[in-house]
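**Q** Okay, predicted coordinates and the sequence, questions at the end:
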Amino acid sequence: MKVIITVLSILSLSACQNNKTQSIASNDVKPQDSIQNIGGQTDEHGCYIAAGYTWSQLKNDCIRLFEDGIALENLNTTDTYHTAAYLIIDSLQKKAEIFVPSSHESILLTQQNDSTFSNGTFLLAKENFCWTISMKNTKLYQERK
């Protein structure tokens, strides 16, 4: 009788451990999926705003700019508060996406040459190994050296 109980105990413990291993090993879970259980406000694309997610047109997915983007500092020192712009570059698509505080949506730029992207209004240029966002010949944001 003790042998049967021992075998059944071992089988039940190993079954629980297998279920945990399978759920942890699943590669289909995105970081944002775990936030769904918490709740919170989402934007029109389903990105969880409170968790820092925003929609990227370039990646066609919800991203965290502070994790996936390049931060550029505000060059206008007269502002009483500091805001940053963010940048994502996709060299395969030959596009850049900028996220500036004055725009509700990100802005796509097309590559002009190795170090320049533009959409006619905004210009993204690499100067001295740092990215700079300009508008109408006025530098607005620059990557920290």
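**A** That came through, no problem.
**Q** C-alpha only now, for contacts and for neighbours.
**A** Noted.
**Q** so residue 32 makes contact with residue 48?
**A** Yes. Taking Cα atoms under 8 Å as the definition, residue 32 is a contact partner of residue 48 at 7.4 Å.
**Q** More neighbours: those two, which one.
**A** It is residue 48, of residue 32 and residue 48, that has more neighbours when counted by other Cα atoms under 10 Å, with 23 against 17.
**Q** The more buried one and residue 38 touch, don't they?
**A** No. Using Cα under 8 Å, residue 48 makes no contact with residue 38, being 10.1 Å away.
**Q** Break down the protein into its strands, ranges please.
**A** Along the chain, counting by DSSP state E, strands occupy 53-56, 61-64, 70-74, 84-90, 95-99, 107-113, 116-118, 122-127, 130-135, 138-143.
**Q** Select, out of those strands, the one closest to residue 23.
**A** Set against residue 23 and scored by Cα to Cα, the strands of the chain come closest in strand 61-64, at 22.8 Å.
**Q** And the contacts of the closest one?
**A** Defining contact as Cα atoms under 8 Å, 6 or more residues apart in numbering, one finds that strand 61-64 is touched by 45-47, 52-56.
**Q** Are any of the residues you listed buried, and if so which?
**A** Neighbour-count burial (16 or more other Cα atoms under 10 Å) applied to the contacts of strand 61-64 gives 47, 53-56.
**Q** would CSV of these with distance to residue 136 be doable?
**A** Shown next, in CSV, are the buried ones among the contacts of strand 61-64 (distance: Cα to Cα, whole Å):
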residue, distance to residue 136
47, 32
53, 30
54, 27
55, 26
56, 25
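**Q** Next up, a structure to set beside the first:
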Amino acid sequence: MKYVAITLISFLLFSCQPAGQKDTSKDNSSSLPPIGGSKDKHGCLVSAGYTWSKLKEECVRPWEGTITMNITDTSTNFETAAFVLIDSIKQKAELFIKEEDESVLLDSLAPHLYANKDYQLIEKDHCWSLIHEEDILYEEKK
């Protein structure tokens, strides 16, 4: 009977831990990177393909809900697409291209023409083309 009582008391003493007490000796969560990967300066989750959109002022995946254009010269490039987002009132277009570190905004100059000092985005025959220094870099294929 003594053995049963000692075993029961030992079990109760060692199995219960006060509710507010936490064993921090094994907690390495502060030294681990955040789940899901790194974020850019705007808080966009880069590893999930998100980047900052200047037009929408939020994180977006450039290939979702945009115009996709294919690169015209594939001999020297491994990235094969560019993406264009046009605002709902068609006053600005935003380019997501490998040639730039961040997205590029273009202003509407005429129907089917957006431009800035470096790029022109033109729609002809229902297909978009991106021009830089008179060279067509990307074209939409339908």
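**A** Good, I have the coordinates. Remember, it's a predicted structure, so these values are computed and weren't measured experimentally.
**Q** Can you give me the TM-score here?
**A** After superposition, the two chains reach a TM-score (TM-score structural alignment, normalised by the length of structure 2) of 0.72; 109 aligned residues with a Cα RMSD of 1.5 Å.
**Q** one step back: from the contacts of strand 61-64 of structure 1, which two are the most distant?
**A** Farthest pair in the contacts of strand 61-64 of structure 1 (Cα to Cα) is 45 and 52. Separation: 13.6 Å.
**Q** okay if I get the strands of structure 1 as JSON lines plus distance to residue 10 of structure 1?
**A** Listed next are these as JSON lines, based on distance: least, Cα to Cα, whole Å:
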{"stretch": "strand 53-56", "distance to residue 10 of structure 1": "44"}
{"stretch": "strand 61-64", "distance to residue 10 of structure 1": "43"}
{"stretch": "strand 70-74", "distance to residue 10 of structure 1": "51"}
{"stretch": "strand 84-90", "distance to residue 10 of structure 1": "51"}
{"stretch": "strand 95-99", "distance to residue 10 of structure 1": "55"}
{"stretch": "strand 107-113", "distance to residue 10 of structure 1": "58"}
{"stretch": "strand 116-118", "distance to residue 10 of structure 1": "62"}
{"stretch": "strand 122-127", "distance to residue 10 of structure 1": "62"}
{"stretch": "strand 130-135", "distance to residue 10 of structure 1": "60"}
{"stretch": "strand 138-143", "distance to residue 10 of structure 1": "58"}
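**Q** now for these, which one comes closest to residue 22 of structure 1?
**A** strand 61-64 (25.7 Å).
**Q** start and end residues in structure 2 for that closest one, please.
**A** Using TM-score structural alignment, strand 61-64 of structure 1 lines up with residues 58-61 of structure 2.
**Q** Okay, buried residues for that stretch please.
**A** By neighbour count with 16+ other Cα under 10 Å, stretch 58-61 of structure 2 contains the buried residues 59-61.
**Q** swap in stretch 88-106 of structure 1?
**A** 88-89, 95-100, 106.
**Q** need the longest helix for structure 1.
**A** Secondary structure of structure 1 read by DSSP state H shows that its longest helix is helix 2-25.
**Q** List the contacts of the aligned residue in structure 1 for residue 127 of structure 2.
**A** Matched to structure 1 by TM-score structural alignment, residue 127 of structure 2 sits across from residue 130. Residues in contact with residue 130 of structure 1 (Cα under 8 Å, 6+ apart) are 142-145.
**Q** Name the nearest of the residues you listed relative to residue 81 of structure 1.
**A** residue 142 (16.3 Å).
**Q** what number of residues lie near the alignment partner in structure 2 of that closest one?
**A** Residue correspondence, TM-score structural alignment: residue 142 of structure 1 in this structure matches residue 139 in structure 2. Neighbours of residue 139 of structure 2 under the rule other Cα under 10 Å: 21.
**Q** for residue 139 of structure 2, what are its contacts?
**A** Here residue 139 of structure 2 is in contact with 69-72, 127-130 (Cα under 8 Å, 6+ apart).
**Q** And the buried ones among those residues, selectable in ChimeraX?
**A** Applying 16+ other Cα under 10 Å to those leaves a buried subset, and the ChimeraX line that selects it is:
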select :69,70,71,72,128,129,130
